[in-house]
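*Asks:* Make a model of this:
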Amino acid sequence: MLTRRRFAALGAVAALSACTRPTAPETAPPPVYPPLPAFYGPIYGEPFPIPAIEEGSLAPELWRQEVENPWPNSPRGSIIIDPGAALLHFIEGPETAIRYGVSVGAQGFSWDGTARLQFGREWPRWKVPADMIKRRPELEPYSVANGGMDAGPGNPLGARALYLFQNGKDTLYRIHGDAGARELGNAVSSGCIRMLNQDAIDLYDRHIHGAAVTVLPSVRPVGLSDVY
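*Replies:* As a prediction, this is how the structure comes out:
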């Protein structure tokens, strides 16, 4: 039988429990990855330092690696980017391709099709597009008219950039370095394909002038921050 005294006691317990902090949900431990390949170590002999990729920061499926060519009919030198999977393939031949993990931004989700690899640059200047300056006026000093941003640490294009044209017109779409290892596989910018500097240099050394670069359609969301 629920007496008045027991009812009061239960009420006090309920009130006390309502004021306590909820128990924090348990979080999964961070994944443990195997040691990185040697080619993700520091790179010497460049105009600016390129530090090693931090151990434990990069999942093996995003490592640079030779894989079976998913597009055997594509000519050698073709580059095929799957924004949804955050992967870039450089076609070596009918049987093999070099696969790289990348990070992709909102522009990468909204633009797809085939472009021409018009040219590449080592340690390129960053010339901020006019539409980005409209959103972020503080970038005006790095506009095309002002000559852009000097190469080196802090330049978001990193150590290498490949420039894509379509029907003779600059798409303003770039494949470039300076991605952080923990960015790979994620959507972190307002456009372009970002790679680790180590991978951007490797791709630059392989690239073929005039090759086709195909960006596959993606259904991932947009609305990301403006990081080129």
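*Asks:* From now on I want contacts and neighbour counts done on CA atoms only, so please keep to that.
*Replies:* Will do.
*Asks:* The longest strand belonging to the chain: which residues count as buried?
*Replies:* Once the chain is assigned using DSSP state E, the strand that runs over the most residues is strand 113-122. Using 16 or more other Cα atoms under 10 Å as the burial criterion, the residues of strand 113-122 that qualify are Thr114, Ala115, Arg116, Leu117, Gln118, Phe119, Gly120, Glu122.
*Asks:* and if you look at stretch 194-209?
*Replies:* Residues of stretch 194-209 classed as buried: Arg194, Met195, Leu196, Asn197, Gln198, Asp199, Ala200, Ile201, Leu203, Tyr204, His207, Ile208 (neighbour count, 16+ other Cα under 10 Å).
*Asks:* In contact with Pro83, which residues?
*Replies:* Under the criterion of Cα atoms under 8 Å, 6 or more residues apart in numbering, the contact partners of Pro83 comprise Val104, Gly108, Phe109, Val215, Leu216, Pro217, Ser218.
*Asks:* One more, so I can put them side by side:
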Amino acid sequence: MISSPSQGARRLFAVSTLLLGLAGCSVTDEGLRTVEFSGPQSPAMMHYAARASERFPVDAVDTSHIDTQFLKQMVDYRAPYPPGTVVVDPHRRFLYLVQKGSKAIRYGVGVGREGLAFAGTGTVQEKREWPHWTPTPAMIAREPKRYAKWARGMDGGVGNPLGARALYLFKDGKDTRYRIHGTTEPDSIGKAVSSGCIRMMNQDVIDLYGRVPLGAKVVVLWRI
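*Replies:* Below is the predicted model:
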């Protein structure tokens, strides 16, 4: 049976439409052009993306190099602390921000020697964006070639070890020298490191900084 011209045209249109749908293409004056479609970004990819709006650049974090347990996430958390309390577990390398309903936002941290020098309860008495950093006398004595040149301190910026934010822990009105801060070394998260207190990925410390007000309670757990 011979098809009519109109039937042939309809078949040609149908085949063309099918090919376009399979190839993900669009028609232009130049013919068929393949278009690549990217899928939606995961929440982790979006959270750890670059932050161009910051005073200094914050690079995106390649999360494929970081154990997923140390990425920011909401977890079940039963603890005798009210919502808004920051709980630091330096030995398991986690920091929790307690939420309502037995939940907490959990962040992975890296822990330096100074991060193991304090345990107990304090308050966030100071918060700084892109903070000034001065190595402790112990750090200078331990690694003079690395730290002595910064004995008078380093201004905030891309190379500053405290990263994009810092929260300063006080107890009974006195500075404990305990810091929760960003880092220029995201691969150190989840690990014990040679120096520093409690380091977080810059995207995480920026997030925490925005959620935690001055006067917030901080509990640093003892080894259990």
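*Asks:* re earlier: now do the longest strand of the first structure: which range of the second structure does it align onto?
*Replies:* Strand 113-122 of the first structure corresponds to residues 120-129 of the second structure when matched by TM-score structural alignment.
*Asks:* do the same with stretch 56-67 of the first structure
*Replies:* Counting by TM-score structural alignment, stretch 56-67 of the first structure sits on residues 64-75 of the second structure.
*Asks:* and Leu71 of the second structure, what is it in contact with?
*Replies:* Each residue near Leu71 of the second structure by Cα under 8 Å, 6+ apart is listed here: Ala44, Thr63, Arg106, Tyr107, Gly108.
*Asks:* and if we set it to 10 Å?
*Replies:* 44, 47-48, 63, 94, 106-109, 189-190, 201, 204 (Cα atoms under 10 Å, 6 or more residues apart in numbering).
*Asks:* can you give me how far the longest helix anywhere in the second structure is from the chain middle?
*Replies:* With residue count as the measure and DSSP state H as the assignment, the second structure has helix 5-23 as its longest helix. A distance of 49 Å separates the C-alpha centroid of helix 5-23 of the second structure from that of its chain, computed with Cα atoms, centre = their mean, to the nearest Å.
*Asks:* before we move on, what about stretch 198-217 of the first structure?
*Replies:* When C-alpha coordinates are averaged (Cα atoms, centre = their mean), stretch 198-217 of the first structure and its chain have centres 15 Å apart.
*Asks:* for stretch 198-206 of the second structure, same thing?
*Replies:* Once both centres are worked out by Cα atoms, centre = their mean, stretch 198-206 of the second structure turns out to sit 5 Å from its chain's centre.
*Asks:* In the first structure, which residue range corresponds to that stretch?
*Replies:* Residues 193-201 of the first structure are the counterpart of stretch 198-206 of the second structure, counting by TM-score structural alignment.
*Asks:* now swap in stretch 45-53 of the second structure and tell me
*Replies:* Here stretch 45-53 of the second structure aligns to the first structure at residues 37-45, judged by TM-score structural alignment.
*Asks:* That stretch: how far from the chain's middle?
*Replies:* 19 Å.
*Asks:* Any buried residues in that stretch, and which?
*Replies:* Buried, per 16+ other Cα under 10 Å, within stretch 37-45 of the first structure: Tyr40.
*Asks:* Run a quick neighbour tally on Lys134 of the first structure.
*Replies:* Other residues near Lys134 of the first structure number 11, with proximity taken as other Cα atoms under 10 Å.
*Asks:* for it, what are its contacts?
*Replies:* Lys134 of the first structure sits next to Glu140 when contact means Cα under 10 Å, 6+ apart.
*Asks:* The second structure: strands as residue ranges?
*Replies:* Defined through DSSP E, the strands belonging to the second structure, from first to last, are 25-28, 31-34, 73-76, 86-89, 94-99, 103-108, 110-111, 120-129, 165-171, 174-181, 198-199, 217-220.
*Asks:* Which residue in the second structure aligns with Val104 of the first structure?
*Replies:* Under the alignment (TM-score structural alignment), Val104 of the first structure maps onto Val111 of the second structure.
*Asks:* if we can go back for a sec, as TSV, the contacts of Leu71 of the second structure with distance to Arg78 of the second structure would be great.
*Replies:* Formatted as TSV, these follow (distance: Cα to Cα, whole Å):
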residue	distance to Arg78 of the second structure
Ala44	24
His47	25
Tyr48	27
Thr63	28
Phe94	15
Arg106	13
Tyr107	16
Gly108	18
Val109	20
Ile189	24
Gly190	22
Met201	25
Asp204	22
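*Asks:* out of the residues you listed, who's nearest Tyr81 of the second structure?
*Replies:* Minimum distance to Tyr81 of the second structure across those is 14.8 Å, recorded for Arg106 (Cα to Cα).
*Asks:* With Met139 of the second structure as the reference, measure out to the closest one.
*Replies:* In this structure, Arg106 of the second structure and Met139 of the second structure are separated by 29 Å, where distance is defined by Cα to Cα, to the nearest Å.
*Asks:* Asp76 of the second structure now?
*Replies:* According to Cα to Cα, Asp76 of the second structure and Met139 of the second structure sit 37 Å apart.
*Asks:* and the two? which has more neighbours close in?
*Replies:* Just comparing Asp76 of the second structure and Met139: by other Cα under 10 Å the higher neighbour count belongs to Met139, 19 against 13.
*Asks:* The more buried one corresponds to which position in the first structure?
*Replies:* Using TM-score structural alignment, the partner of Met139 of the second structure in the first structure is Met132.
*Asks:* And the contacts of the match of strand 113-122 of the first structure?
*Replies:* Identification of contacts with stretch 120-129 of the second structure by Cα under 10 Å, 6+ apart yields 54-55, 85-88, 156-157, 162-176, 178-181, 206, 209, 212-222.
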